[in-house]
Every structure is written in C-alpha cells, then in structure tokens.
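*Asks:* Sequence unavailable; structure follows:
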C-alpha cells in the first residue's frame, strides 16, 4: 500500500509516515460454532469446580471483548449468529448496548453433531450487512469461532466479492487418526484469504487452556484498517529474546505453539 505512505525528510534522515485516513466504526458479527464439539471440556476448572467447556469459555472471552471494544470506541456495534450445518441469526440487530449484546450471547447453547459446516449463507448475510454498514460509513467484520476437528468448512463464494473482513479462532482436539485439524485449519485459512477486505487474522489452539482463547481474542481487538500483516505480528515476544545469549537456544526449544501455520501437536 505504497500510496498510503509518505516519506518525511528530517535532518538528512528519512522516515515513513502514514497519510491521514478516516478509521471507520465497526459492525462486528460473531458467528459461534454450536456443534457438539463446542461442549468439549477444557483443562481449566470453572467456579463450580467442574471443567469449563469450550462454549462457556468462548462466551466469557467474547463478553470481555465487547466491553473492551466499547471502551475503545462506544460506537462499535455487535450482532450474533450460530453455525451448525449452516449459519443462523441469534441476534440480527447490531447494537452498541453491552447488556443487550451479553444477554443475547448468554442464550447460546450447543446442538448435536451436524456433520457439515457450510459458510456460504454466513458470507451472503455478511455481504448484505456490509453494504448496510458502508451506507453508514462503517465497516463490517465477521469473527468466526470454529470448534470441529474433523469437519472441513465449505463455501461457495465468488473471490471477486471482498466486502467484509473475516477473523477466525479455531479450537480443536489433538491430531489423531479420527480427525484432521490441519486440513480443517487449511480450509479456514483459505476462507479468510478468499473473502477478507482488509487483513484477516486466524488463530488456532489444541491445548484446551483458557489463555489460548483469551490471548487471541485480545489481539482481535485490533481494527482491520490499522493492522499489520499477521506474519509481521511480533508479540508475544519469544523468551529467547529476553534471556542471555547462552540461554537462548534452550529457551527457544521450550517456546513452541505460536506458529499459526502448523496445528498444535
């Protein structure tokens, strides 16, 4: 995007500066996978002494996201959909009212296994909502939380239509002969690249720990119009960069799991 940059000369040295640009308010559509795999237990215990399930952890992370996003700009708005065989509205009207958004979110519940996941309707709805958002000088983003380890999502969507930005958080089981999380992840990467207007992010975790949900959700607070490419993300910092050189090699060996190109083993 060289056209968005200018070169400023100061004392013989040059530096890049971004040209002033309007950053639009966001309409954010959360689409949460409610397949039976969303009830898989995590390694963290809830207040009732029982392990949290993925869906409850996701709800908590989204609630925190909503309050933090509204603290950044109270004019951002939220709506909610679910994904089983296809997408369906949970709360269609976008709202900046946190209590209303949270109330809708708490109505989420899991269903039985649906066997397939078609994203076509989700993309169709998002494209229409994106046009409505643009008419109000806003942009639309879809955040998909996907929980299936052996069902690759499909879609039929023309690559020429990039009207919104897609982010994905993928929670899955460990690879095994009975599932194919790497193939599922690759399909999700393809979907992000296929439909996203701005830089879309995708995160995955098969660790089953709460921080693997909350940490990516905090990164997704970033506005699509202000993002760097995901390959250029430089946080969290590797421990190897914070220890003496003679300890760097062993620290690097211990620091794994941040490479989004490979499913967690």
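*Replies:* Nice, thanks for sending it over. Model, not experiment: these values are computed from the prediction.

*Asks:* use CA for all of it now, contacts and neighbours both
*Replies:* Will do.

*Asks:* Give the helix, strand or coil label for residue 157.
*Replies:* coil (DSSP: H, G, I helix; E, B strand; the rest coil).

*Asks:* Skip the chain neighbours and tell me the closest residue to it.
*Replies:* Spatial nearest neighbour of residue 157, excluding adjacent residues (CA to CA, 6 or more residues apart in numbering): residue 120 at 6.5 Å.

*Asks:* now residue 6
*Replies:* Using CA to CA, 6+ apart, the nearest residue to residue 6 is residue 17, at 5.4 Å.

*Asks:* which residues in the stretch 101-250 of the chain form helices?
*Replies:* 120-134, 181-195, 211-219, 245-254 (DSSP state H, counting those that start in this stretch).

*Asks:* Residue 106 is nearest to which of those?
*Replies:* helix 211-219 (17.4 Å; CA to CA).

*Asks:* which other helices and strands contact that closest one?
*Replies:* helix 54-72, strand 202-205 (3 or more CA pairs under 8 Å, 6 or more residues apart in numbering; DSSP states H and E).

*Asks:* winner for burial among the ones you listed?
*Replies:* strand 202-205 (a mean of 24; mean count of other CA atoms under 10 Å).

*Asks:* give me the number of residues near the residue nearest to residue 157?
*Replies:* 16 (other CA atoms under 10 Å).

*Asks:* now the one 10 residues further on
*Replies:* Burial of residue 130, expressed as a neighbour count using other CA under 10 Å, amounts to 22.

*Asks:* what does residue 91 give?
*Replies:* Residue 91: 20 neighbours (other CA under 10 Å).

*Asks:* which residues sit in contact with it?
*Replies:* 79, 80, 81, 104 (CA atoms under 8 Å, 6 or more residues apart in numbering).

*Asks:* Please apply the same query to residue 78.
*Replies:* By CA under 8 Å, 6+ apart, the neighbours of residue 78 are 27, 28, 29, 30, 66, 94, 95, 96, 101.

*Asks:* A further structure is provided below for comparison with the first:
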C-alpha cells in the first residue's frame, strides 16, 4: 500500500484567533497565508514541489520505513529530493470530476478519549489547556469558516468514546446547533482498542451517497466528507468486524475521509508512529488529507485550516502548497 508523501509546509496564519496570546512557545513565526477559500488549486507552473518538505516526525518516520523496506537509504533519498518529488508527480491520482463547490455534508468525528498523563497545549502567555478543549476550539473555527464559505454546507457530529461510537447530531447547516453540542462534550478514558468498523458502520447507517449518471460532466448535488480528529497516543485503531461499510463508502468518488491525528511526542512509551501508519493507510486512492500534530497550538490551527479546502477543488495532499508568491506578469 502506498505511503503518503509528507506535507508540512510553512505554517499558515492562525485562523480566527480569539486572543492575541494564542501562540505556542514553539512557533513565533509570522503566518503567511489564510485559507479563506474552498479552491486551493495552484497552477502547476507556479508550484515548486521539491520544497514540499515535512516537519512531521510521524510522516517522516513512516516514509523512511517504506524506503528501507524497498531497499533505499533515507539519506540517499534526501540528497536526491528533487528527483524523488519529480517521480511522485507522475503518481498523482486524478479525479476526473467537475471541480465545483457543491454543498458538503461534513461528518465531524471527535475523539473524546484522553491520554493518561497527557501533555497540555501551552499558549504563548503560559496558559495550558487540555487536548479536548483545543480540539473543540479548532472544530468550532472550522465549522464557522466552512459556513462562511458556503451556507449550504451541512455538519453532523460523531463522537469516539472509550470503545464505542455515537452519532450525536444529524446534518444541519446551522453552526450554532453543532457548536452547542460540542461545548457539552467531556473526556472519556482511553480503551485498549478502537474499532474502526464501528465508526464506519455508524456513518454508513446515516448517510446516502449521490448517484450521478454522467459523473465526468455533471456535478453531484453534494459530497460527503468525514473529518476524523483522532487523539489517542496508545490505542491503535483497527477494523475488528471487517471493512464492508468502509469499502462501500470509499468506492464512491463523492466520499472522502480526512484525518487530523493529535498526539503526544512519539516515544517508546507510546504507539504514535504505529497509529499514524494505520490512519495513513486508510485511503489508498490518494485523495484524503492525513495530517498529524503533537501538542503544538500553532500547528494544530494550521493543520485544521488545511482541511478547509473542498475535496473536489483542492489538489491532492502530496502537491498541496500554501505559500503565496509574487510573479511578474508578462
């Protein structure tokens, strides 16, 4: 199964900050780009893919494991980075669908499980917050931003508890409806396992996917997207009862799974790298965005902002580039 090309570009501008102090001590750089649009396509002639490097230790580790497995040396690959990326361009999947900002039915899947002895998120003024508080915060920003982009977008809410999944709120285009439910959520203990089968069974029971007679020419009435915020550092997710529901959903061009993995710093005492590898392998088509972030406030906001792009309009993750550059007009 293919491994996703790591993509951690320059930090984006923090999106809709509520306070001027909401900057982590690790990141004091000024932001360069805001994601205020669903259309993130960049003309390929303006894109220097060789600069698409990663600061994600999990993504880098996952890539290196794959390179070693294939008989390549990570150090040699770094020295030939431009050649590797040039080869990756040839592997870019192509979704031959109209790039139209049709309404999205977005299913926010929030993990309520709390890591034992978790490391809190720390703001620039020294204030510390629990991971779930920050997850709810960026989810709220995401919902409000998508609603500004297109009032027809709808949101549903699913929660991942210790070892169960619950559909809390059905689709609505009223952000306040979802946010009010978000505010009432609280942490649960972390279980030994998490069943991905249960998650996608619940989703399959609550969604219907559009059917289009001429998919290459006619936009669908809507698309369905799962945005999974997984936050366990010790519990590796797996399909306990099969992948039938997941495979059925993923067989549709109008269904996408995006993942933001929020975790502790990787160590021998946790399973962060193994968890990331499982999440990264969920969509072998290459259209999902799979991002990860440790306890870093700035990067948490940046990565959540990267999920604002519409799945029919954004580039695939391996060539997504978020820095604006001035060019001369001839």
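*Replies:* Perfect, I can see it now. All of these numbers come straight from a predicted model, not from anything done at the bench.

*Asks:* Superposing both, give me the TM-score.
*Replies:* The TM-score (TM-score structural alignment, normalised by the length of the first structure) is 0.73; 216 aligned residues with a CA RMSD of 2.9 Å.

*Asks:* Residue 131 of the second structure maps to what in the first structure?
*Replies:* Per TM-score structural alignment, the equivalent position to residue 131 of the second structure in the first structure is residue 54.

*Asks:* Now do the strands for the second structure: every range, in order, please.
*Replies:* Applying DSSP state E to the second structure gives strands spanning 104-111, 113-114, 121-122, 128-129, 154-160, 165-172, 188-189, 194-195, 223-230, 237-238, 255-262, 290-293.

*Asks:* isn't the match of residue 131 of the second structure right up against residue 36?
*Replies:* No: assessed by CA atoms under 8 Å, residue 54 of the first structure is found out of contact with residue 36, at 10.3 Å.

*Asks:* residue in the first structure matching residue 269 of the second structure?
*Replies:* So, by TM-score structural alignment, residue 269 of the second structure is matched to residue 178.

*Asks:* Relative to residue 169 of the first structure, how far out is its match?
*Replies:* Noted for residue 178 of the first structure: a distance of 21 Å to residue 169 of the first structure, by CA to CA, to the nearest Å.

*Asks:* what's the answer for residue 35 of the first structure, then?
*Replies:* 15 Å.

*Asks:* returning to what we had before: ok, and which of the strands of the second structure has the densest surroundings?
*Replies:* The most buried one of those (mean count of other CA under 10 Å) is strand 290-293, showing a mean of 25.

*Asks:* Report all helices and strands that that one contacts.
*Replies:* So strand 290-293 of the second structure, by 3+ CA pairs under 8 Å, 6+ apart, packs with strand 255-262, helix 272-280, helix 297-305.

*Asks:* what stretch of the first structure does that strand fall on?
*Replies:* With TM-score structural alignment as the criterion, strand 290-293 of the second structure aligns to 202-205.

*Asks:* what's the mean distance for that stretch versus the second structure?
*Replies:* Mean deviation of stretch 202-205 of the first structure relative to the second structure after superposition (mean CA distance after the TM-score superposition for the first structure): 0.8 Å.

*Asks:* Tell me how far that stretch lies from the chain's centre.
*Replies:* Taking CA atoms, centre = their mean, to the nearest Å, one finds stretch 202-205 of the first structure lying 8 Å from the centre of the chain it belongs to.

*Asks:* now swap in stretch 213-232 of the first structure and tell me
*Replies:* On CA atoms, centre = their mean, the centre of stretch 213-232 of the first structure falls 8 Å from the chain's centre.

*Asks:* cool, stretch 152-160 of the first structure as well?
*Replies:* That offset, for stretch 152-160 of the first structure, works out to 18 Å (CA atoms, centre = their mean).

*Asks:* again, but for stretch 279-292 of the second structure
*Replies:* On CA atoms, centre = their mean, the centre of stretch 279-292 of the second structure falls 8 Å from that of its chain.

*Asks:* just wondering, since we're on the residue mapped onto residue 29 of the first structure from the second structure, how far is it from residue 174 of the second structure?
*Replies:* With TM-score structural alignment as the matching criterion, the partner of residue 29 of the first structure in the second structure is residue 107. Distance of residue 107 of the second structure to residue 174 of the second structure, computed by CA to CA: 14 Å.

*Asks:* And residue 203 of the second structure, by the same measure?
*Replies:* 20 Å.

*Asks:* can you check residue 247 of the second structure too?
*Replies:* Residue 247 of the second structure is 30 Å from residue 174 of the second structure, by CA to CA.

*Asks:* if you count what's nearby, which of the two comes out ahead?
*Replies:* For residue 247 of the second structure versus residue 174, neighbours defined as other CA under 10 Å are more numerous around residue 174 (16 against 13).
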